[in-house]
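>>> below are the sequence and a predicted model for it; my questions follow.
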Amino acid sequence: MGIKSYTGKRVKEIPKEIPLKVSDYMTRDLITFSPDQSIEEVIEALIRHKISGGPVVNENNELIGIISEGDCIKHISDSRYYNLPMEHSKVELRMIKNVETIDGNMNIFDAAKMFLEVRRRRFPILENGKLVGQISQKDILKATMGIKGQNWK
């Protein structure tokens, strides 16, 4: 007599839909700066929060620029070279004003390609002209590692 299996009928597991959109992995809780903040305040915030930069927004939460560690270092270098006081410089004088953004509905692999082509560390994401999040290179890496666990072998 043969051995019977009591495990029941084996049904193939239907794979869950894997989130692949930028909005699924972007950071929504952002540290932002205002154009009238001093560069010293920005430097303190970058160090305190262990970040390399952040978006600059106006009072309506509309993106007007990005300030980075590199912008702050350039300010320090220029102020020391020209013997200028540091505390009077504002973010609006050092921020990058022409900011490239990406769509939250973009595929993360297309976003990864954009990071390689444009050579940026982060891209802000806007909805209806308002800043809603930001995706960084590290966010893309985290996303691909999560996907790898489900699909890549």
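That came through fine.
>>> please make it C-alpha for all contacts and neighbour counts, starting now.
Will do.
>>> give me the three-state assignment for Thr144.
Recorded secondary structure, Thr144: helix (DSSP: H, G, I helix; E, B strand; the rest coil).
>>> so which bits of stretch 17-34 are buried?
20-23, 25-27, 32-34 (16 or more other CA atoms under 10 Å).
>>> and the helices in this structure?
39-49, 69-81, 91-94, 108-118, 137-150 (DSSP state H).
>>> which of those helices sits closest to Val57?
helix 91-94 (10.3 Å; CA to CA).
>>> and the closest one, how far out from the chain middle?
20 Å (CA atoms, centre = their mean, to the nearest Å).
>>> of the helices of the chain, which stretch is the most buried?
Of all the helices of the chain, helix 91-94 carries the top mean neighbour count, a mean of 19, counting by mean count of other CA atoms under 10 Å.
>>> residues contacting the closest residue to His88 other than its chain neighbours?
Leaving aside its chain neighbours, His88 sits nearest to Ser38 (6.8 Å; criterion: CA to CA, 6 or more residues apart in numbering). Contacts for Ser38 (CA atoms under 8 Å, 6 or more residues apart in numbering) come out as 87-91.
>>> dropping in the other structure now:
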Amino acid sequence: MTSPKILVRDHMKSAAYTFAPTTSVEEVVKTLVKNKIIGAPVIDADKKLLGFITEQDCLKQILNDSYYCEDRQNAEDIMRSNPLSVSPNDDIMKLAENMTQKLPKIYPVVEEGRVIGLITRHEVLKALSLARVQVCSTK
């Protein structure tokens, strides 16, 4: 018996925090720290995904700024361009396999080129755990 396909759309969270390319790294850091998030999409005015910025990106930049006393940077200067993303109709099992290969811990969910949400390892693990309980309880 095969288990039903578990879709990203059923377990993703809204992209509550996004950044414009011109958002200062200082503002990005404040938002990430205040809201206890590890990263967020960088989007344009049409919500099109331009990149992704993480705590790690910010750490590198802050260290560099502190050491070299360089000018302040914006999100677009340090974001990861062409980030991996998923579709809301993607299978969580496939995403889970990708996540075991040390790929990102968090993925933007993109539909028709626009960011509509995020999915993290936490949501994927929770979805798989729930599915396992359901499948195993019917045996």
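Sure thing, it's come through. Since this is a predicted model, take the numbers as computed values, not measurements.
>>> work out the TM-score between the chains.
Between these two chains, after superposing, the TM-score reads 0.89 (TM-score structural alignment, normalised by the length of the second structure); 135 aligned residues with a CA RMSD of 1.7 Å.
>>> sorry, back to before: so which of the contacts of Ser38 of the first structure is the most crowded?
The residue in those with the most neighbours, by other CA atoms under 10 Å, is Val91 (23 neighbours).
>>> the second structure: which residue goes with that residue?
Correspondence of Val91 of the first structure to the second structure, assessed by TM-score structural alignment: Ala75.
>>> close enough to count as contact, its match and Ala20?
Yes. If you go by CA atoms under 8 Å, Ala75 of the second structure and Ala20 touch, sitting 7.3 Å apart.
>>> what's the overlap in contacts for these two?
Val42.
>>> residue in the second structure matching the residue nearest to His88 of the first structure?
By TM-score structural alignment, Ser38 of the first structure lines up with Ser24.
>>> show me the contacts for the counterpart of Gln137 of the first structure in the second structure.
Using TM-score structural alignment as the criterion, Gln137 of the first structure maps onto Arg121 of the second structure. Counting by CA under 8 Å, 6+ apart, Arg121 of the second structure touches 96, 99, 105-106.
>>> filter those down to the ones also in contact in the first structure.
When these are mapped onto the first structure and scored by both residues aligned by TM-score structural alignment, their matches' CA atoms under 8 Å, the shared contacts come out as 96, 99, 105-106.
>>> ok so, going back, mind checking how far the match of Ser38 of the first structure is from Gln73 of the second structure?
Ser24 of the second structure sits 6 Å away from Gln73 of the second structure when distances are taken as CA to CA, to the nearest Å.
>>> now Ala45 of the second structure
From Ala45 of the second structure to Gln73 of the second structure the distance is 20 Å (CA to CA).
>>> kindly report the same for Pro104 of the second structure.
23 Å.
>>> trace Asn60 of the first structure over to the second structure, please.
Under the alignment (TM-score structural alignment), Asn60 of the first structure maps onto Asp46.
>>> cool, and Tyr81 of the first structure?
Tyr81 of the first structure maps onto Tyr67 in the second structure, by TM-score structural alignment.
>>> what residues are up against the equivalent of Asn89 of the second structure over in the first structure?
Correspondence of Asn89 of the second structure to the first structure, assessed by TM-score structural alignment: Asn105. By CA under 8 Å, 6+ apart, Asn105 of the first structure lies in contact with 21-23.
>>> possible to save the helices of the first structure as a markdown table with distance to Thr101 of the first structure?
Output for the helices of the first structure, formatted as a markdown table (distance: least, CA to CA, whole Å):
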| stretch | distance to Thr101 of the first structure |
| --- | --- |
| helix 39-49 | 21 |
| helix 69-81 | 19 |
| helix 91-94 | 19 |
| helix 108-118 | 10 |
| helix 137-150 | 14 |
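>>> out of those helices, nearest to Asn128 of the first structure?
Here helix 108-118 is closest among the helices of the first structure (CA to CA), at 19.9 Å.
>>> so how far is the closest one from its chain's centroid?
The answer for helix 108-118 of the first structure is 12 Å, by CA atoms, centre = their mean.
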